[in-house]
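*Asks:* The amino acid sequence is not available; the structure is as follows:
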């Protein structure tokens, strides 16, 4: 049989590689976009973790000095004369702990003064102020002018009806954070107050 002659204008289809090139380009672009997103996610995560760590270190892990205060007081006995006084005071104390861990403090002493002269003291037992809380406790102090030297101001204070007092104390202890970290903290008390001779009450109590 004679070979069929190729008709004019009819060509055999040539292979087309453009479609394959487009697919490869799209695939590379998708991979590039995925890598870019992954890098952005990792960078965002690192930034987020850094912010969390900074906030954590500035709040939870930052150790603050607790506060030790005379909160109030009442009198069991109250004896005042023109030149002397003898009282038994029940003082309510508080150790305020604003840390995210307990504050354990050792035994101490609280001392009361009249115009700089010691007139009484009491034992402060060791205890623990829990995290973000205030440890409240009472101590009883005998306040007496027996050991005071002759003081002309005592008579004038009695006449004014006000007996000025101050108190000082120092607690030493440790703040525990995350059950592993312990930080030593000393707490100083400095309070001033007035005793009303007429009402037998404490007033104008200020601590710093």
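*Replies:* Now that the structure is in, tell me what you want to look at. The structure displayed is predicted, hence computed values, not measured ones. Residues are numbered from 1 along each chain as shown.
*Asks:* Every contact and neighbour count from this point should use C-alpha atoms.
*Replies:* Will do.
*Asks:* Could you give the number of residues near the residue lying closest to residue 67 once chain neighbours are set aside?
*Replies:* Once flanking residues are discounted, residue 67 sits nearest to residue 96: 5.1 Å by CA to CA, 6 or more residues apart in numbering. By other CA atoms under 10 Å, 20 other residues sit near residue 96.
*Asks:* And here is the other one:
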């Protein structure tokens, strides 16, 4: 019987502690399902934000490209010869328009208009007009520098002195030609620049010394820029 009393009883299994809640010790309970759902929502939100930002940038790029190709595209100024005539045919030799040798000084008067189709001003330097009679130089004149505002048109009056004997030496109907060269620069907000703009206009006409008039008048223009 003593053996039965001395027999050691088996220990009871340890009780499993219950899962502690945040209110037990202040620690946050880990929930795998909750964190995965939050991560997925954050990832979806980031994707949407990035997509919206990319779409906005694409729209802005398209708008900027359209403006550069249309509104802000630098165009060459347009030059036009409105009228041209010769003054001084009726002047007496040696009287006012004549010189000591009796040569009558004539004046080729041209009215030229220049239009600036850009959204920025066109600043031009001195404009040179040269006159030739049957290919030989007959006179030259220059007009002062200036500026044409955006979308505006100005008129320039050019007076080129020539000698009557130079014209009459060309025959019955000498060919008179003029070359007008205008140089300048265009800058839009100091972003889009064209620092070297050259506009040229060449005109040809026949002179009738008998009627003191011009006939068969024609002009063509060229423009080069860089």
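*Replies:* Looks like it came in fine. In this text the structure is predicted, and so the values were computed from the model without any measurement.
*Asks:* Can you pull the TM-score for these?
*Replies:* The TM-score (TM-score structural alignment, normalised by the length of structure 1) is 0.65; 177 aligned residues with a CA RMSD of 3.6 Å.
*Asks:* ok so, going back, the residue nearest to residue 67 of structure 1 pairs with which position in structure 2?
*Replies:* When structure 2 is aligned by TM-score structural alignment, residue 96 of structure 1 is paired with residue 115.
*Asks:* In contact with that match, which residues?
*Replies:* Residue 115 of structure 2 makes contact with 77-79, 148, 151-154, according to CA atoms under 8 Å, 6 or more residues apart in numbering.
*Asks:* and the residue nearest to residue 67 of structure 1, what element?
*Replies:* If you go by DSSP states H and E, residue 96 of structure 1 is part of strand 85-97.
*Asks:* How about residues contacting the next helix or strand after that strand?
*Replies:* Counting by DSSP H and E, the next helix or strand C-terminal to strand 85-97 of structure 1 is strand 103-105. Strand 103-105 of structure 1 is contacted from outside by 66, 97, 126-131, 171-176, using CA under 8 Å, 6+ apart.
*Asks:* Now do the residue positioned nearest the centre of structure 2 against residue 116 of structure 2, distance only.
*Replies:* Central residue of structure 2 (CA atoms, centre = their mean): residue 74, 2.2 Å from the mean position. Per CA to CA, to the nearest Å, residue 74 of structure 2 is found 10 Å from residue 116 of structure 2.
*Asks:* Would you tell me what the next helix or strand after the lengthiest helix in structure 1 is?
*Replies:* In structure 1, taking DSSP state H as the definition, the longest helix is helix 18-58. The first helix or strand that comes after helix 18-58 of structure 1 along the chain, using DSSP H and E, is strand 67-80.
*Asks:* Would you mind pulling the contact partners of that following strand?
*Replies:* Outside strand 67-80 of structure 1, the residues touching it (CA under 8 Å, 6+ apart) are 85-97, 187-191, 197, 200-202, 205, 207.
*Asks:* and the aligned residue in structure 2 for residue 112 of structure 1, how many neighbours?
*Replies:* The equivalent of residue 112 of structure 1 in structure 2 is residue 131 (alignment by TM-score structural alignment). Residue 131 of structure 2: 24 surrounding residues under other CA under 10 Å.
*Asks:* What residues does residue 131 of structure 2 make contact with?
*Replies:* So residue 131 of structure 2 contacts 137-140, 160, 176-179 (CA under 8 Å, 6+ apart).
*Asks:* Could you rerun that using 10 Å?
*Replies:* 108, 137-141, 160-162, 176-180, 202-204 (CA atoms under 10 Å, 6 or more residues apart in numbering).
*Asks:* re the thing from before, and the angle from the strand holding residue 96 of structure 1 to strand 67-80?
*Replies:* 170 degrees (axes from the mean of the first three to the mean of the last three CA atoms, to 10 degrees).
*Asks:* Give me the mean distance between strand 85-97 of structure 1 and structure 2.
*Replies:* Comparison of strand 85-97 of structure 1 with structure 2 after fitting gives an average deviation of 2.9 Å (mean CA distance after the TM-score superposition for structure 1).
*Asks:* for stretch 28-42 of structure 1, same thing?
*Replies:* Following superposition, stretch 28-42 of structure 1 is found to deviate from structure 2 by 4.8 Å on average (mean CA distance after the TM-score superposition for structure 1).
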